[in-house]
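S.K.: Structure here, sequence nowhere to be found:
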């Protein structure tokens, strides 16, 4: 039986924000494990309360707005980033019965639209800060996100062509015999790389390049406004991981275990992969990042569409 919509609307954002906060501790512990060093281990058992301590500290940090900033836009930018990520989760189905928006027939388009609106958060933050480093970070973020959204959308066309629907429920149901990661391996690779670039995660965190820009588009932010950008990034990791699970790894489908358990296991594995990339790979130059997108990922996504269309046409009945 589905939860009441009002209760789901209240609980889902709280759950996502709680997961994003917990993920900061998980990331530091996994990085410590993979890099053979200690992670957080002082506050609470295994350092589990470190995320709570960081959250409390963030709440009591001075909420400062630079006198040279455009105050209205400066405050609005992190709210846009947070809201677009949280709204995207409304159409992610953890099981066949668990989604706030239900079986929305344009669910995939809705998520892509929310990701597109997320560009405004970083662009407005960089511009409203009236700081050269922040402006350069915002410009980098805009070029990077808009470029990789092109390849992200094209990489999904193979899945849509096979399924014949933009509904995430229909896409999961179509994978009951074979997960789309097999016939859509090219699309999977392009989408995963585009998702990493969308969330500004290493090695694609060029908008926040510390050695060049300080902190990029959020250089001038402090207190909970900085915390909103911080949590939005970690919530974005969960979102992209859940979306890859839904589109390419069969969603909630799997033997023996309950559907929700399968969804959490697949999503959690992808989140760990995101963290492993941070521990393993160096940051490329910005021109290398853009070259990878336009000269490698774009041709691969177009090749995937052409190959998928050819196979579907050959298999179509006379």
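M.R.: Yes, it's here. Every value quoted in this text rests on a predicted model; they were computed, and no experiment measured them.
S.K.: only C-alpha atoms for contact and neighbour calcs from this point on.
M.R.: Fine.
S.K.: any idea where the helices of the stretch 1-150 of the chain begin and end?
M.R.: 5-34, 50-59, 71-88, 107-128, 132-155 (DSSP state H, counting those that start in this stretch).
S.K.: Give me the contacts around the second one.
M.R.: This means helix 50-59. By Cα atoms under 8 Å, 6 or more residues apart in numbering, the residues outside helix 50-59 that reach it are 21-22, 24-25, 40, 42-44, 223-224, 227.
S.K.: Put this next to the previous one:
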């Protein structure tokens, strides 16, 4: 008989589990991730096919459910080839380095509250740390070594360029992603994932003009700019379309994985990419979407956030976020690399810094006991001022673009009227004579 408790875990509740409970949790997370990868591949192919008016996998098993199993077995049984010039040790270790940090990151993801598991009171989470979110960023940075080493050890120019692209991309978007977490830390007052979820239990009330207005509990509402910036950074960190530049087939053949044949090493690389997408989805749920807590109106039920029910709410959110990732892939094209870098350094990081300054100011005023109406008025003035400055700069840039376009059109018209004006003696194709030479008519059928 498994009984349940309705309590939020804290840092003091971790580190007390017997070894066999920790093993059960670790095995459960491993099985959950393996099944998620297995059916995530099928689900993504099926969902994209429906968006594109196709059937998708429909032959292997019912609804094509066994297609991913067949692909996995095929890659596991194929001959493992080694190009002659590769560094074999690094070539073999690179896929492993991509996968292991991804598995380790899920150790700090909260799946539910305190439960009674086989007579032991334990959180529905493997472990937690006072700096758990920083652990996620660290593991994401370590996994990039796998991509870089995969490109370098292949001794191929295309693979090497893909590895270098991945390193530059992760450095750029990890900075913006880390800054998007700062507002969450300021509101929650902690870096622990379990306590961040606990901080989203109740939003409290806002005193405005003498009225008490209930506030939403999830961070996605109060910290919407941080959430939007995190979503963009998550695509860049996980190298998903439209930011999958490390493996751009059009210019890099296959990117860092060009020299990996469809074998077990290739399967590990694909698993690592899916696990990074799952990590991004799980962190979005934990930090911004209430974690394992039930959404409204399910939360009105007294037992909604107790026992093993919260794992169901977490899984539903997990599937919905993954559907959004697939939807973006089916809708947007790949961007250019200069656009990717410009977005990260020139847009996301400055926006993050300005937003953090605003959030920190509001939190400081609230901690000092300043009237909330005054705080909101100050925040509104700052936002309106920032929008006005952006509008001004956008208008100036738009005028510059229009002036540059008009100049290009004027030069084009000049070249149309006089082909040699640009310094290139282009024969006018619409005249029968050029410099007194009669154009010869070539009979049809002649060589």
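M.R.: Good, I have the coordinates. Owing to the predicted nature of the structure, the values given are computational and were not obtained by experimental measurement.
S.K.: hang on, the earlier thing: make JSON lines out of the helices of the stretch 1-150 of structure 1 and add mean neighbour count.
M.R.: Output for the helices of the stretch 1-150 of structure 1, formatted as JSON lines (neighbours: other Cα atoms under 10 Å):
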{"stretch": "helix 5-34", "mean neighbour count": "16"}
{"stretch": "helix 50-59", "mean neighbour count": "15"}
{"stretch": "helix 71-88", "mean neighbour count": "20"}
{"stretch": "helix 107-128", "mean neighbour count": "21"}
{"stretch": "helix 132-155", "mean neighbour count": "22"}
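S.K.: In structure 2, spot the helix with the most residues.
M.R.: helix 372-417 (DSSP state H).
S.K.: All the helices of the stretch 201-318 of structure 1, in order from the start?
M.R.: Using DSSP H, counting those that start in this stretch, helices in the stretch 201-318 of structure 1 cover 210-213, 223-248, 259-280, 286-291, 298-315.
S.K.: Of these, which is nearest residue 116 of structure 1?
M.R.: Residue 116 of structure 1 sits nearest to helix 223-248 of all these, at 12.8 Å, using Cα to Cα.
S.K.: and the angle for the closest one with helix 5-34?
M.R.: Relative orientation of helix 223-248 of structure 1 versus helix 5-34 (axes from the mean of the first three to the mean of the last three Cα atoms, to 10 degrees): 90 degrees.
S.K.: could you give the angle of helix 223-248 of structure 1 to helix 259-280?
M.R.: 120 degrees.
S.K.: Could you name the helices and strands sitting against helix 223-248 of structure 1?
M.R.: If you count contacts as 3 or more Cα pairs under 8 Å, 6 or more residues apart in numbering; DSSP states H and E, helix 223-248 of structure 1 packs onto helix 5-34, helix 50-59, helix 71-88, helix 168-173, helix 185-198, helix 259-280.
S.K.: how big's the offset between the fourth one and structure 2?
M.R.: Its match in structure 2 and helix 168-173 of structure 1 itself, once the structures are fitted together, sit a mean 0.7 Å apart by mean Cα distance after the TM-score superposition for structure 1.
S.K.: and for that helix, what span of structure 2 is it aligned with?
M.R.: Counting by TM-score structural alignment, helix 168-173 of structure 1 falls onto residues 193-198 of structure 2.
S.K.: starting at the chain centroid, how far to the matching stretch?
M.R.: 21 Å (Cα atoms, centre = their mean, to the nearest Å).
S.K.: and that stretch, which residues are buried?
M.R.: Residues of stretch 193-198 of structure 2 classed as buried by neighbour count (16 or more other Cα atoms under 10 Å): 193-198.
S.K.: just stretch 34-50 of structure 1 next, same as before
M.R.: The neighbour-count criterion (16+ other Cα under 10 Å) identifies 39-40, 47-50 as the buried residues of stretch 34-50 of structure 1.
S.K.: JSON lines please, covering those and showing distance to residue 7 of structure 1.
M.R.: Formatted as JSON lines, the buried residues of stretch 34-50 of structure 1 follow (distance: Cα to Cα, whole Å):
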{"residue": "39", "distance to residue 7 of structure 1": "36"}
{"residue": "40", "distance to residue 7 of structure 1": "34"}
{"residue": "47", "distance to residue 7 of structure 1": "32"}
{"residue": "48", "distance to residue 7 of structure 1": "28"}
{"residue": "49", "distance to residue 7 of structure 1": "27"}
{"residue": "50", "distance to residue 7 of structure 1": "29"}
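S.K.: Just give me the closest of these to residue 122 of structure 1.
M.R.: residue 50 (27.5 Å).
S.K.: what's the spacing between the closest one and residue 61 of structure 1?
M.R.: To residue 61 of structure 1, residue 50 of structure 1 is 16 Å away according to Cα to Cα, to the nearest Å.
S.K.: For the one residue sitting closest to the centre of structure 1, list the residues it contacts.
M.R.: With distances taken as Cα atoms, centre = their mean, structure 1 has residue 236 as the residue nearest its mean C-alpha position (3.1 Å). Listed by Cα under 8 Å, 6+ apart, the contact set of residue 236 of structure 1 reads 85, 199.
S.K.: Please say which position in structure 2 it maps to.
M.R.: Aligned by TM-score structural alignment, residue 236 of structure 1 pairs with residue 276 of structure 2.
S.K.: Repeat that for residue 40 of structure 1.
M.R.: Checking TM-score structural alignment: residue 40 of structure 1 goes with residue 57.
S.K.: so who does the closest residue to that match other than its chain neighbours touch?
M.R.: Among residues not flanking residue 57 of structure 2 along the chain, residue 64 sits closest, at 4.8 Å (Cα to Cα, 6 or more residues apart in numbering). Residue 64 of structure 2 sits next to 42, 57-58 when contact means Cα under 8 Å, 6+ apart.
S.K.: Trace stretch 229-236 of structure 2 over to structure 1 and give me the residue numbers.
M.R.: Residues 190-197 of structure 1 are matched to stretch 229-236 of structure 2 when aligned by TM-score structural alignment.
S.K.: Over to stretch 373-390 of structure 2?
M.R.: Taking TM-score structural alignment, stretch 373-390 of structure 2 hits no residues over in structure 1.
S.K.: Can you point out the buried residues in that stretch?
M.R.: Neighbour-count burial for stretch 373-390 of structure 2, with 16+ other Cα under 10 Å as criterion, is recorded at 375, 379.
S.K.: Show me how far it is from its chain's centre.
M.R.: On Cα atoms, centre = their mean, the centre of stretch 373-390 of structure 2 falls 29 Å from that of its chain.
S.K.: Kindly report the same for stretch 232-249 of structure 1.
M.R.: On Cα atoms, centre = their mean, the centre of stretch 232-249 of structure 1 falls 5 Å from that of its chain.
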